[in-house]
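Novice: Pasted the sequence and its predicted model underneath.
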Amino acid sequence: MKTSQSSAQSDSAALLGLSGRIAKRFLTDRITPLIALALLLLGLFAVLVTPKEEEPQINVTMANVLIPFPGATVNDVEQMVSVPAEQVLSQIHGVEHVMSVSQAGLSVITVQFEVGVPRTEALVRLYDVVNANQDWLPMGLGTLPPVVKPKGIDDVPIVAFTLTSSRTENQALHLEHWAHQIESDLKRVAGTREVRTIGAAGRTIRVQVDPRRMAARGFTLSEVYGVLSTANAGSPVGELLSGEQSVAVQTGPFIQNRADVENLVVGIRQAEPVYLRDLAQVTDGPEQLAQSVWSAQKTGYQAGVLQPAVTIAVTKKPGENAVVVAQKLLAQMDSLKANRLPKDISVSVSRNYGHTADQKAKQLIQKLLFATASVVALVYLALGRREALIVGAAVVLTLAATMFASWAYGFTINRVSLFALIFSIGILVDDAIVVVENIHRHRHLHPNKTLLELIPGAVDEVGGPTILATFTVIAALLPMAFVSGLMGPYMSPIPINASMGMLLSLAIAFVVTPWMSAKWMRFDSQAHGASGPDDHQVKGLSAKLLPLLQTIFKPFLDEQKGRFARWMLSFGVAAAIALSVLLPVTGLVVLKMLPFDNKSEFQVMVDMPEGTRIEKTQAVLRALSDRLMKDPNVTDVQLYAGTAAPINFNGLVRQYYFRQQPHLGDIQVNLLEKSDRKLQSHQIAAGLREDLVAIGKPFGANVKVVEVPPGPPVLAPIVAEIYGPTEQGRLALASQVREALQQTAHVVDIDDSLVAAGPKHFLVIDRRKVNLMGVSQATIVQTLRAGLSGFEASHLRDGSKYPVPVQIRLPELNQQSLKDLLSLTVRTSTREAVAIGQFVSVVDAQREQTRYRKDLLPMSFVTADVSGGSDSPLYGLFGSRAQVADLKGADGKPIDEYFISQPTDPYKGYAIKWDGEWQVTYETFRDMGAAYAVGLVLIYLLVVAHFGSYLMPLVIMAPIPLTIIGVMPGHALLGAQFTATSMIGMIALAGIIVRNSILLVDFIRLQTDAGMPFKQAVVLSAATRAQPIVLTALAAMLGALFILDDPIFNGLAISLLFGILVSTLLTLVVIPLLYFVLFKPKGA
C-alpha cells in the first residue's frame, strides 16, 4: 500500500511543471523561512544605507572653456577663437552639443556631453583635447590660456544660509568677514563638497588717484603702479654662517595695512619725498559696488524689511545622502550661531533640499504603506483573513527585495524611485494573488486532499500563465529604460525597479507564498462543503457571475444571430477607439511633456539694458520684492544684483551662473510649506507674473518668472533658433519672430539674443604720435584700464583668509567723466608727463552684439514661455506658426522651419529650428513609442514561444488597443494633460492587461483538453477567472490611486485607473469571444 502511494506521489511530481516543482521543493524545506528573513533584513539594510534626495541624479556633464582675448572685437573673437575652438572640441567622443558665445574680449565655449557619460571620463577627454590642440591659438595672437570650468549636477547647492546683521557701520565687510570665517567650519561636515559665499563685498585697499594732483607733481599712473607692485618684494636671501650656527636672512617688510600703502614713497620732487597719500586717497573697505545681496523675511528681526546680506551655498559630494548632509549642516550652523558668530548676525535657511527630499520620501513611503494595506484589505474582503495575511507578507518581502536590488543597481531613494514602487504595488501583488487565489479555489475543489498535497498542483496550474504574464509585463516596461536624453535616466527607476520587482515577486510567489499558505491557511471542509469535479469549478464569485455572463454571451454565441452581434460589438469597440484617439486632436486632451510640479520656490529673473548701473538694477529688484512680499504665500526673498543666486538644476542647464553683470538681477522667492497653502506654486507664480512684468516695464526691465521645471530642464519652454547667412539678417528675423510670439495668446516671458544696444566711446590711438613721442600703445591702454576698471597692483600680507587686493583706479566721481579719464598722463621718451588726451580721438559708437553659435553654425534665438490656456508650450509654439509662416528673411525669400534637426544648408536662406520643450517632448515620445513597439514585439514572441501558435498572440494582445478607450477619456474627464508619465502608464498597461488574456485563454485550453464543450469552456473561462482578474485589476488600480494627487505622476495614475477599468471589463467579454471565433472547432 505504501509502495502504491509512493508511486502515485512520484507520478504526480513528474507531471508537475517548473512552478509546481519549485513550490513542492520549498514547501517543507526549512531554508524557506530563512530566505524570507534574509529578504526582510536586506530590505531594511537598503532603507538605512540608500542615499535620499528629491530628484534622481542625472549624470549630465557640461564644461565651459573660457578663452580671454583682451581688446579683441566680437568679430575677431568669433572668427579667430570661437570657430576654431568649436572645430577642435566637437571631435571629442561623447559630445552632444558644442555652443559658443563670443563677446568683446572673451570667448565662452560650452561643451555638453551626452547623458550618461561619466563625469571623470568626460573631463579627461576634454582636457586631453584642449591641451593637445593649443596650437590653434598662436603665441603672438594675444589670447590668454584657456580655462576649463566643469559643471555637473553636483555643483547644485543643497543648502544655502543667508546671513544678515543688525550693525549699521561696515555691515557688508562685517558679513563677509564672518561668512568667510565659518566656511571652513561648514566644510568640516562630512559629505560636503564646496562651500562658497555669494554677495561678498570684497575688502579692498582702494588707491583712488587724483589726476590733477598727479599732473601737478608730474607723476603718471604707471609710476604709481610700479611703486605698489614692488612694495612687497621680499624673500629669504640665504643664511649667514657664523661659527657653528647659521643665521637665516630675509628681506622685507611687506605692506600689511592702509597706512603702509599711504606711506609708500612714489618719488622725489624738489628734494622732498612724495608719498602715495599726496597723490591719492587710500581707503580700506568694500570694493566699488559691483554685486549685492539683499534679504527680506516675514518673521524675525526687521520683518519685511530688506537688509544687506550674504549667502553661503553648500554642495554635497556625489553619492552622499542629501538628507543626512543637510541635517548635519543645520546642526553645525546652530552650533556656530551659539558659540562663534556675533549676536548681531542672524542666519536664515534660504534653501534646504535635504528637507524637501526627506519630506517627499516620508510622504511617499507613507503612501507605499497605505497602498500595501489597501491591497491586503482587498484580498481580505475577497478571499479571507489568512489569504490576505499571506498576500501582505509576500508584498512586504517583494518590496524589501526590490529596495535592496534598487540600491545594488545604484539608484537612490528619490521621488521617482519611490513612485516606481507605489506604481508597482498593483502589479507586484499580482503573482501572489493569482497563486493564493488558486490555492484557495483548489482547497474548496478538493476537500479530501491536504494542503501539502494540493498546493503544488494549484501553483502549477497557474504557474505557466503567471510566468508568461510576468515576463510580458517586463517586456512592456523594460524597453523604457533605454529612452535617450535627460528624460531617460530621470524616469529609468520606473521600468528598472518595476522589472526587478516583477522577477522577485515571481520567485517569492513560487518559493515563499506556497510555504506560507501551507503554514497559515486553515482547511475547513465543513465550512465550504465537499465538492468535486462535477461542480465544473464554479464557486464563490464565479457562481454569482456565471448567470450574468451566460446572458451576456448568449447573443454572441448564437448560431444564427451571433455573427451579426459580434460584428456590431467589433464596430462599437473600433468606434470607441477612434473617438478616444480624436480627443488629443480636438484639444479636449492637452499634450504636454510634464505638468507643473508643486514646489516651494521659484525665481524672478531681471534683464536690464546692457550698461545699466547696478544701482538701477537694485531699484528694480526692490520694487519687485515689495510686491512679492505682499503675497501671503511668500515667506522670504533674496535679491541678487550683479551676481547669480545659488543655482538649481534648471539654472545649471541654462547657465545662470554666468549672470554676473551689473545689469542682471535675480530674486529667489521661497513659499510656505505645501501643507500651509491652498495654491500650488505654479498658480502663485502665474498669478504674480502680470504684476511683476508691469512693475519692471517703466524701468525698461525684461522680467521673467522662472519656475523649477518638473523634469529635465531646457533653455526655455519655447526656443526658436534662427539660422541664416548673415548676422544682421538673423537678428532682423529674430525680431520678427519675437513680434509673432507676442501676438500669440498665452505666450509670455519673451526674450531674445539681441541685447539692447548701449553707447560706447571708441578711443582711437594715433600711432604716429605715440611713436614720435616714444610712448607705447600698450602703456596707454593699461593706464586707461587701470583708471576706469581698476588694476590690482599688489596684495596685503595681513594673514587674511582671502588676499586683500591693493587696487589703483580713479575716484568714482572721476569715472563718470571722459575728460578726467583722458587727463591721465603717460611718460614720453623725454621724461615729460603728457595727458593721454593728446594721443587719442573719440568716436561715438554702439556696444557690439554678442554672437552665438551652436554645433558649428552661427545662430540667434528667441525664447518664450506659456502661461494660461493649455499651459503647454507645444500649443504656444504651434499657435504662433500662423504668424511665422508669413515671415520672410533678409533675402526676401520665405523662411524654412525645422522641428527635429538644424538646417543642412544654412547658407541658402534663413530658417527657424524650433527647440526647447518641443525637442525634449519629441525625443521622449519618439523613444517611448519605439519602446512600446519593442515591448509589443517581445510580448508577441513570448506568447508564441509559450503557446506554439502565431495566431494565439493576436488574441491575447487584443486588449492592448482597448486600453486607449479608458486612458484618453479618463484624462478628458478629469481635465488632465496627457504627459510623458501618462505614456508610461499606457506602456505598462500593455503588459498588465495581457496577463488577463493569458489567464482566460489558458483556462479555455485546459478545460477543452479535459473534455469540456467548447462554448461552455468559453463562458466558464470568464466566470472562473473573473475573480483573479478583478482582484489583480483592483490591486493595480488601488496602487495607482495613491499617486493620483501628485502633480507629476497623476497622468500615470489616470492611465492605469481608467485603462485597467475599461480594458478589464471589455477583456472578460472580448477575449473569450475572439478565441471562440478564431479557434472554434468544426461542428462546435
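Specialist: Thanks, I have it.

Novice: CA atoms for contacts and neighbours, from now on please.
Specialist: OK.

Novice: does the residue nearest to the spatial centre of the chain count as helix, strand or coil?
Specialist: The centroid of the chain falls nearest to Pro712 when counting by C-alpha atoms, centre = their mean (3.9 Å). What DSSP: H, G, I helix; E, B strand; the rest coil gives for Pro712 is coil.

Novice: try Ala179
Specialist: helix.

Novice: My guess is it contacts Met333. True?
Specialist: No - look at Ala179 against Met333 with C-alpha atoms under 8 Å: they stay out of range, at 11.4 Å.

Novice: how about the helices of the stretch 801-950 of the chain, start to end?
Specialist: Here the stretch 801-950 of the chain has its helices, by DSSP state H, counting those that start in this stretch, at 818-822, 873-879, 881-884, 917-947.

Novice: Quick check: which of these has the most neighbours on average?
Specialist: Using mean count of other C-alpha atoms under 10 Å, the stretch among the helices of the stretch 801-950 of the chain with the greatest mean number of neighbours is helix 873-879 (a mean of 21).

Novice: What are the contacting residues of that helix?
Specialist: With contacts defined as C-alpha atoms under 8 Å, 6 or more residues apart in numbering, helix 873-879 is touched by 591-592, 717-718, 744-747, 865-866, 917-918.

Novice: for comparison:
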Amino acid sequence: MISKSLFENGRYLALLVISIFVVGITSYNSLGRQEDPSITPFVATVQTFYPGASPARVESLVTKPLEDALREHPDIQELDSSSINGVSTIIIEADYYLSRAEIKRVWSELRGKIDRVTPDLPEGATKPVFDDDLFTDFVKIIAISADEGIDISPSLLRREALRFADAARKVPQTRRVKHYGLPDEEINVEIDGTALSSLGLSIDDVARTLALADARTPAGRLASPNSALTIEVAGDFADIQGVRDTFIKANPESVSGIRISDVATVTKSETDPPLRLALSNGRRSVFLAVEMKAGYQVDKYSAQFEAFLEDYRANAAEGLTIDTTYDQSGYTEARLAGVAKNIIAGVLIVVAVLFVTLGWRAALIVALSLPLCTLLSMVALNYLEVPIHQLSMTGLVVALGLLVDGSIVVTDEIRKRLLGGDEPLEAMQQAVTRMTVPLVSATATTVLAFTPMAILEGPSGDFLGSLATCVIVMLITSLLLALSVTPALGARLLPGAMTERPAWWRSGIVLPKARDWFATSVDWSLKYPLASVLLAASVPILGFASVSTLTAQFFPGTDRDQLYLRVEMPKSAGIEATLELVRALDDDLRAEPLIRRVDWSVGESPPAFYYNLRSNKRNTPEWAESMVLTYDENQTNALIRKLQTKFDRKYPQAQILVLGIDQGPPVDAPLEVVLYGPNTHTLRVLGEQFRQRLQELPDITHTKLSISPAAPKIEFQLDEEKLRRLGLERTQVAVLVDGYLRGRFGGAVIEDTEQLRVRAKLERDAWQDAEQLLNLQIPVPGQLGKPRFVPLSAVGELEIVPDDAPIGRKDGERINKVQAFLTRGVLPEEALKLLRQSLEKNPIALPDGYRYSFGGDSGEREGVVNDLIGPVGLVMSLLLATIMLTFNSWRLTALAFGVVICAFGLSFLALALFRYPLGIMALVGVVGSIGVAINACIIILTSFQQSPAAASGNRDAMRDEVLDSSRHIISTTLTTFGGFLPLILEGSQFWPPFAMAIAGGVLLSTIISFYLVPPAYVLLGAPQDNRIERAQLKASKGALA
C-alpha cells in the first residue's frame, strides 16, 4: 500500500510532494497558452472566376464538374456551392473524424483532383484557387498607415507593408504573416481609342506586341569542350520607360515608328478599380495579421513581438503610423486571470467550509491536495498537448468542485477513526480500505459521464474536448492522490482522541440540535420509505417537467469590448460606392463616445480577430466588414442594439448587420431555413415566402436569401444579319469588348523581388456609361487584309435587363438558404419557436420534390447533441458494469442509476428556478453534477453493505450509517456549491448557466442522498446474503476447518 509507505517514511512523502510541485510547475510553463481553443481546419473553399458568365453557365461549366470530382473523395462530408455572375465558390467540409495530419492529406489529394479537372474548364475561366486557411487564430493584427494629415501613395504603402511583413516573419515562433487590404500594383497602358483604331490595331494586338517585346525566353546554351554559356536576348522591360518606348507599328513617314507612348499613357499605379481596401481610424491602411506557431505561449510571444515592434517603429520611415489593432495576449491574460481569480475565490470558500465542518487540520490537508492535484494534472495535459485556454481552464473549474470529494471523504474517515481512538496507521489503512471502492466507482462514473464530450469530433469537439479532457485528467489524479498522499498526510496531521480538545476549529463544528433534527428526519424516512421516496423523487420530477420552460441555446455570447459590422451593398455596386458608404459609417462609429477604435476591410473579409470568425470573402466589391473596439465590455450589447437601429434607419441602401461576439463553433446566421428543390425559380419564390414569414416575427433585424433578387446587367442584342455581313461571330464581339474594358496583359516589369504585370486597356473615360459602350470600335475584316473599324452600335443595341439569380447547391442538390438575424440578446430558439408555430398555423405549401430543414443555431445544436448522444450506449454499458462491480447487486445498481437520472432533473430545476437557458455549457454543468450525486449515493450504499446490521435491514443501524456519512457528504456539497458561487455571481453570459447547473444540482442532490437512497434501500429489501456476510461466513468456516 503506497499510503502506508508514505506514512511510515516522511522523507518519501516530502520527496513525492516536492517532485509533484517541481514537475507540475515545469509542465505548466511548457504548456501552450492562448485565449480560446483553435478550430481544426475541416473547411476549405475552391473559388473560380469565369468573367461574364451567367450563374447557370457557371454552375454547369465550372461548379458541377468540380463538384463531381470532389465528391469522389471518400473523406468529404459535405459540399456547399454558390454560382453567381462570373464566380463559382465551393465550400468543402471534411470528415470530422480525421486528424489534422489526415486533413492535410485530404486537402492535398483534392488539389490533385482540381488540377486534373482544370484543363476541361471553359476558355476564359481562371485556375481554381483552393484555400484551406479559413480559420486562423491570429495573435496580433497590425495596421500600417500614414500619419494624420499626410498623404501616402498606394505604392509606398504596399512596399512598407511588405517590408514589415518580411521583418515580422523573423520574430521567433512566428508561423506566418498575412496581409489584408494590400494595394495591387501594375503597369497601366491606357490607350486612346481613336488613335488605336486609326492605326488599325486592337487591344489584343497591343498586348501581344508588349509580350513579344519583353524578351524573357531563354535563347539556349552555347556548349563547347571548354565552356557552356547561356544565351539570352536583351530587351526585357527594365523599367516603365521600356514599356513607353516599345514600338507598336512602323510609321511610313518616320524612321522611328510609332511607340506606345504616342497612343497611350503609361503609369505605375494601383489596379483601377482597386480589388480591396483597408481603413484604420479613417485612413487608408494595410493590415498585417500575425500567427504564432501552435503550442507556444501567447503572452511570451506577445512580449517578444512588442519588443520587435518598438525597434521597428524607431527605424521606420517618417510619416508612417504602425498601430496594433488587435492583441490576443491582452484578452488571454484578462480571461485566464479572471478564471484564476474565480478559482482562488472558490478554493478559499472550500477551505473556509472545511474549516468549519472538519476543523483546520482537515481543511489544510484538503487545501494542499488542490494544488498537488492541479500540478500533477499539468504533467498529463502537457503530455496530451492540451494548451491552457478558457475551455481547459473551465475544465479545471469543473474538476475543482469534484476533485475535493475524494480528499474530503478520506480525510473525514481518518479523522473519525482517530477521534474514536484508533492508532494513526490503523485509522489510515481502515479508511483507505473502506473508501477505495466508493471512490474508484464514483470517479469511474464521472469519467464515463464526460467521455462523450472528450471524444466529440468536429468544431464542437475542438471547443468542448479540452474541457472534458481536463476534467477526466484531474479526476484521475485526484483519485490517485486521495488514496496515497492524502491518507499519509491525514494520519500524520489530524488530531487523535487523547490530544483532541472539544474546540470546533480542531474537529469541526457540532450542532446537537441540528443533528437531532436530521436524525429524526432520517428515522421518519426509514419508517415511511414509500412516502419519503415519493417526496424526494418529486423534486427531480419537477425539474424534468420544467425542461419545457427552458429556452434552448447553442453556445452563449461573450462579454467583450468588441463588435463588428457586415455591410453588403447591392450586387451591382462597385467598390467606390461601397467605400463611400463605409466612410460615412466610419464617421458615425468614431463619433460614438463608447467606441475607441474602428478598422475596415472593403472588398474582402478582414483578418479574423476571434477564433470562430471566417475570412472567406475576397474580390467582392459590394462587401465590407469592420472591427470595432469599445471602452466598456459591459455596455457593448446595448451599443450593438443602438447602432443596429440607427443604421437601419439612416442607410437603407445597404444591408448592415451590427454583430457581437459569440462562443462556440462558427454559425453563419442564428436562424436559418434551408430549402431544397430542382428549380431555381421555384426555390426563389419559396424563399421569398419564408423570408416574409421570418420578417413578420418580432426581434428580427434583417433577413437574407442565398438566391437573392437579381442585379441589373447590360445585355447586347446583336443583329445576326449584320454580324454575318461584317464577318464577325458573337464570341469575337464578347472577347473584344472584354479586352477593351478589362484589358489584356502583355509582359511585366521587375522591381526588386516583385513582378508588375503590364496591362493594356482602353482609357476609362471612354466607357463610363452604357451609351459610351456603343461607341467602342470593333475591328472587322477589310480589303487586302487590313482591318476596318465599326462602332458597336453598328452590330446591335443594348438594354438593361435583370441578371440571373445566384444558384446554390448542397451535396449536388440545389438549395436556397433563408437567413434571419436577431436583436442582440434574443435567443435564436425563441424566434425558431415562433416560426414553427407560424408554419403549423399557416403552412407554406411546397410542390412535390421540395422540402426544407432548419439550420443556424438550432441545426448546429442538434448536430452537437446527436454527436454527444452517439456513444451513450457504450458509455451506459460501461457505467452499468462499473456500478454492478461496485455493489454486486442488480437492485442497488438500479438504485444508483435512478440517482444519476435524478441528478439530471435536479440540475434542470436549478436552471429553471433562475431562468437560465439550456445551452451546451449548461448541459456540461448537468453532466458535472452527476459526479457528486453518484459519489454520495455510493458512499451511503457501500456503508450499508459493509455494516452487517444495516445490510440486514436494521433501521437504527442504517440511520447511524447515514449520520456517520453526513458530515463529509454535506462538506463536499457545500464545497462544490461554494467553489462555483463566484462564477454564478460573476454575471457574465458564459459562466452562470454552467455554474448553476452544477452548483444548484449538487445542492439539491442532498435531498436524494439522504431521503431517497436510504428509504429506497429499505423498499428494495435489504439483502441478508450480501457479499460482506458471505465473505465473513466463508472466512469463519475456513477458520473452523
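Specialist: All right, it came through fine. If you're wondering where the values come from, they're calculated on a predicted model, not measured in any experiment.

Novice: With Gly464 of the first structure as the reference, name the closest of the helices of the stretch 801-950 of the first structure.
Specialist: Nearest to Gly464 of the first structure among the helices of the stretch 801-950 of the first structure is helix 917-947 (8.4 Å), distances taken as C-alpha to C-alpha.

Novice: ok, average deviation of the closest one from the second structure?
Specialist: In the superposition against the second structure, helix 917-947 of the first structure averages 3.2 Å from its aligned positions (mean C-alpha distance after the TM-score superposition for the first structure).

Novice: which one in the first structure is aligned with Leu201 of the second structure?
Specialist: Using TM-score structural alignment to pair residues, one finds that Leu201 of the second structure aligns to Phe219 in the first structure.

Novice: What's the separation between Val129 of the first structure and Leu137 of the first structure?
Specialist: 13 Å (C-alpha to C-alpha, to the nearest Å).

Novice: Please apply the same query to Asp798 of the first structure.
Specialist: Taking C-alpha to C-alpha, one finds Asp798 of the first structure at 39 Å from Leu137 of the first structure.

Novice: just Ile312 of the first structure next, same as before
Specialist: 38 Å.

Novice: Which one's more surrounded, those two?
Specialist: Ile312 (24 against 18; other C-alpha atoms under 10 Å).

Novice: The more buried one looks like it's in a helix, true?
Specialist: No - read with three-state DSSP, Ile312 of the first structure is strand and lies in no helix.

Novice: In the second structure, what residue corresponds to it?
Specialist: In the second structure, Ile312 of the first structure lands on Leu288 (TM-score structural alignment).

Novice: Met968 of the first structure now?
Specialist: Looks like Met968 of the first structure aligns to Phe908 there (TM-score structural alignment).

Novice: Could you say which helix or strand holds that match?
Specialist: helix 890-913 (DSSP states H and E).

Novice: What of Asp749 of the first structure?
Specialist: Secondary-structure element containing Asp749 of the first structure, defined by DSSP H and E: strand 747-752.

Novice: so where in the second structure does that strand end up aligned?
Specialist: Counting by TM-score structural alignment, strand 747-752 of the first structure sits on residues 700-705 of the second structure.

Novice: Mind reading off the mean deviation between that stretch and the first structure?
Specialist: Mean for stretch 700-705 of the second structure is 1.7 Å (mean C-alpha distance after the TM-score superposition for the first structure).
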